[in-house]
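*Asks:* Okay, predicted coordinates and the sequence, questions at the end:
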Amino acid sequence: MVLLWSLFSVQAQVGTPNRSDGVSTSLSGDLIIFHAGSLSVPMKEIAAAFTNENPGVNVMLEAAGSVECARKITELKKPCDIMASADYTIIDKLLIPKFADWNIRFASNEMAIVFTEKSRRSNEINQENWYQIMLDQNIQIGRADPNSDPCGYRAVLVSKLAEKYYKKSTLANQLLIKNKNNIRPKETDLIALLETGNVDYIFLYRSVAEQHHLNYILLPDEINLKNPAYFALYQSVSTEINGKTPNEKITQKGEPMVYGITIPKEAPNKLVATAFVKYLLTQDKGMEIMELLGQPSVVPSATESFDNIPEELKPFALEIKR
């Protein structure tokens, strides 16, 4: 019944019939998706479910840091049908208005300290002493590049929030200058370093840790960038990252973690892109997969670009009342 309902939904959208065996023939062609590394596991599963219903579609997934994904569109002019960012503000700041018209917020996450059983002092680490263990000169730590990946600048913001929370002067600087050789372009690149024992602890999203069956320490809500109730506290810290041009800098303030998705203006296959985004945002389809993999839904959420969202996708967003 669920399969039939989803097929009827797609049929209604594109207005063409399905085959008698219940498989859609109305959607076809390549669908190019640039997405955050932290979306690799859910995107793969959502794409598989979507193509099971739409076998004429060839989904091409390309994972990178969200900032890097945006720059592939803005600087390298690579064709892209959908961009899904680990930080919705990347779409707002780097793509809208020149390269995209709208942005839908769809999922949340939180920062954690991630490790394996092989990590040194893993039997000691807890929510109170994690930063002391990470500063041990015998311990190797890793993080993502702030200029490529939201997980990278969120590691910076978490370090600054930890300095406030634990009332430890210079804590952030101590964490951020340590083991800079272990900085990688995107957060999922760090997993290989962790699993091979080249690093002991990394700043990483909780969902990615769960998807890869890694150990992790949850951080207090005052630090983890998860809880909207601490919006003002999160906003009290910031860092600078590279902007739209080589000489431009963007000030990135802390705020609760929310993912965003859009279809670029020059998307080669907008029809299929719209159908895929609709599938992803539907509660008993894509969002059910997202939640099962540790990324709670925030659909529908308010967005400044509501008026520019395609009509069939407006039910998944809210208009900001002026």
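*Replies:* Received the coordinates, thanks.
*Asks:* Going by C-alpha atoms from here, please, whenever you check contacts or count neighbours.
*Replies:* Noted.
*Asks:* Centre of the chain to stretch 110-127, how far?
*Replies:* Here the centre of stretch 110-127 is set off from its chain's centre by 22 Å, with C-alpha atoms, centre = their mean, to the nearest Å.
*Asks:* Tell me the buried residues in that stretch?
*Replies:* Residues 110, 111, 112, 113, 114, 115, 116, 119, 120, 122, 125 are the ones in stretch 110-127 that count as buried (16 or more other C-alpha atoms under 10 Å).
*Asks:* And the strands in the stretch 201-322 of the chain, which stretches?
*Replies:* Along the stretch 201-322 of the chain, the segments classed as strands by DSSP state E, counting those that start in this stretch run 201-205, 215-218, 238-242, 249-253, 258-262, 301-303, 317-319.
*Asks:* and these, which is most packed in?
*Replies:* Compared across the strands of the stretch 201-322 of the chain, strand 201-205 shows the largest average neighbour count, a mean of 26 (mean count of other C-alpha atoms under 10 Å).
*Asks:* so what does that strand touch, helix or strand wise?
*Replies:* When contacts are defined as 3 or more C-alpha pairs under 8 Å, 6 or more residues apart in numbering; DSSP states H and E, strand 201-205 sits against strand 111-115, strand 141-144, helix 150-166, helix 189-195.
*Asks:* which one of the ones you listed has the most crowded surroundings?
*Replies:* The densest packing among these, expressed as mean neighbour count by mean count of other C-alpha under 10 Å, is seen in strand 141-144 with a mean of 29.
*Asks:* Put this next to the first one:
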Amino acid sequence: MWGEDKQVNMNHTGDHARDRVHRRTVLTTSSSVIGLGIAGCLGADTSTVSVLSAGSLAHTFEYHIGPAFEAETGIEVRGEYYGANAVMRMVEDRTKHPDVIVSADATLLRDRLYGEFTDWDVEFAANSLGIGYNENTRFGQRLEDGEPWYEIALDTDEGDLSIGDPDLDPLGYRAVQAFELAEREYGLEGFRDDLLALVHEEPDEPQMMAGVESGSRAAAIVYHNMAVDHGMPFVEFPEAYNFATPELADQYATAEFTTDEEGYTAVGRPILYNATVNDEADAPDAGHQLVQFLIDTPELLVDAGLTVGDSLPRPTGTLPEAVDV
């Protein structure tokens, strides 16, 4: 499912990443949730670091990064998770006051936050788009029988297939962009609009996954790591519209989506997660440590279903002295 150029394990993270990993003790993750966030409780306690992150990384921070980071540093990760568009809005209007900001769309963070809240970031992981499905539904059975997803999707009942809310979340607008690119790929006139008339837009990613798991929804357009988090069957979209192949960036860029609320136009681009420390952070030192930890522990990200190729981590802007890539 994953091409050789995209699949990464600890033998293929690149010499630079390996050097960093070797400077650290290999950490084991706890099965308990140590880094769970409580809404509205982003505080200034120096024994904690507050994170406002894209929702698709909730499980990654709570079960992988958070416990391991606290085990090494004694600093507790307190995370809150929303669609990345909503994350940017909360930072911009200061509804939330996080130390670390993490986006599922690297360009979105730069477009929205550079100049006022930060002037640097580090891309630390990649992902791919596809279909997470319930194998006990008619949709799932047909998918496992090898029928093309785009034919089955048009044959579903209204609401059987979920996507994220494209006005709140890159996961949502990437689904719309994937439909557009698939329409061109297969010569399916009107496919994007016909499918959008059928899908259910779910603003809450945990709720979207729960719907598929329970069978109340047949499937959802999700990231690979989300399916891994839930042990859910997953069919990766072809490279032409899975947003996982940097060499196809120009093709991805031919699909756009403009959000209703902010009027932000998102151009199709490879899925890249990036992180920065808020200029207004209460605990900037802890924030820098957490970003450095993301850089230095790619094995935890891979365990969580993300990918980390030789081109990552990759900095943009002028990094603070405390962060070394």
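*Replies:* Perfect, I can see it now. Here the structure is a predicted model, which means the values were calculated and not measured.
*Asks:* Nearest to residue 146 of the first structure, out of the strands of the stretch 201-322 of the first structure?
*Replies:* Taking C-alpha to C-alpha as the measure, the strands of the stretch 201-322 of the first structure were each checked against residue 146 of the first structure, and strand 238-242 came out nearest at 6.5 Å.
*Asks:* Return the residue of the first structure aligned against residue 83 of the second structure.
*Replies:* In the first structure, residue 83 of the second structure lines up with residue 65, judged by TM-score structural alignment.
*Asks:* so what's the residue nearest to that match when sequence neighbours are not counted up against?
*Replies:* Closest residue to residue 65 of the first structure in three dimensions, ignoring its sequence neighbours and counting by C-alpha to C-alpha, 6 or more residues apart in numbering: residue 149, at 4.1 Å. Counting by C-alpha atoms under 8 Å, 6 or more residues apart in numbering, residue 149 of the first structure makes contact with 36, 64, 65, 66, 67, 68, 185, 186, 187.
*Asks:* pretty sure the fourth one contacts residue 87?
*Replies:* The one in question is residue 66 of the first structure. Yes. Applying C-alpha atoms under 8 Å, one finds residue 66 of the first structure in contact with residue 87, separated by 7.4 Å.
*Asks:* how far away is the counterpart of residue 190 of the first structure in the second structure from residue 224 of the second structure?
*Replies:* Using TM-score structural alignment, the partner of residue 190 of the first structure in the second structure is residue 208. According to C-alpha to C-alpha, to the nearest Å, residue 208 of the second structure stands 14 Å off from residue 224 of the second structure.
*Asks:* quick one on the thing from earlier: quick one, which of the helices and strands packed on strand 201-205 of the first structure gets closest to residue 94 of the first structure.
*Replies:* With C-alpha to C-alpha as the criterion, residue 94 of the first structure lies closest to helix 150-166 of those, at 13.0 Å.
*Asks:* and the residue nearest to residue 65 of the first structure, what pairs with it in the second structure?
*Replies:* Matched by TM-score structural alignment, residue 149 of the first structure corresponds to residue 169 in the second structure.
*Asks:* quick revisit: for residue 52 of the first structure, find the nearest of the strands of the stretch 201-322 of the first structure.
*Replies:* The stretch from the strands of the stretch 201-322 of the first structure with the least distance to residue 52 of the first structure (C-alpha to C-alpha) is strand 258-262; that distance is 22.1 Å.
*Asks:* Show me what the closest one is packed against.
*Replies:* The criterion is 3+ C-alpha pairs under 8 Å, 6+ apart, and the helices and strands that strand 258-262 of the first structure contacts are strand 82-85, helix 88-90, strand 104-108.
*Asks:* Let me know which of these is tucked in deepest.
*Replies:* Greatest average neighbour count among those goes to strand 82-85 (a mean of 28), per mean count of other C-alpha under 10 Å.
*Asks:* Tell me the residues of the second structure aligned with that strand.
*Replies:* Under the alignment (TM-score structural alignment), strand 82-85 of the first structure falls on residues 100-103 in the second structure.
*Asks:* average gap between the matching stretch and the first structure?
*Replies:* Once the two are superposed, stretch 100-103 of the second structure sits an average of 0.8 Å from its aligned residues in the first structure (mean C-alpha distance after the TM-score superposition for the first structure).
*Asks:* what residues does that stretch touch?
*Replies:* Taking C-alpha under 8 Å, 6+ apart as the criterion, the residues outside stretch 100-103 of the second structure that touch it are 49-54, 84, 87, 109, 273-278, 281, 287, 291.
*Asks:* Next, the buried residues of stretch 307-323 of the second structure.
*Replies:* Per 16+ other C-alpha under 10 Å, stretch 307-323 of the second structure contains these buried residues: 307, 308, 309, 312, 313, 315, 319, 323.
*Asks:* Turn these into JSON lines, including distance to residue 213 of the second structure.
*Replies:* Rendered in JSON lines, the data for those read as follows (distance: C-alpha to C-alpha, whole Å):
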{"residue": "307", "distance to residue 213 of the second structure": "24"}
{"residue": "308", "distance to residue 213 of the second structure": "28"}
{"residue": "309", "distance to residue 213 of the second structure": "30"}
{"residue": "312", "distance to residue 213 of the second structure": "33"}
{"residue": "313", "distance to residue 213 of the second structure": "33"}
{"residue": "315", "distance to residue 213 of the second structure": "37"}
{"residue": "319", "distance to residue 213 of the second structure": "41"}
{"residue": "323", "distance to residue 213 of the second structure": "40"}
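*Asks:* so what's the counterpart of residue 227 of the second structure in the first structure up against?
*Replies:* Using TM-score structural alignment as the criterion, the counterpart of residue 227 of the second structure in the first structure is residue 209. The neighbours of residue 209 of the first structure, taking C-alpha under 8 Å, 6+ apart as the test, are 114, 215, 216.
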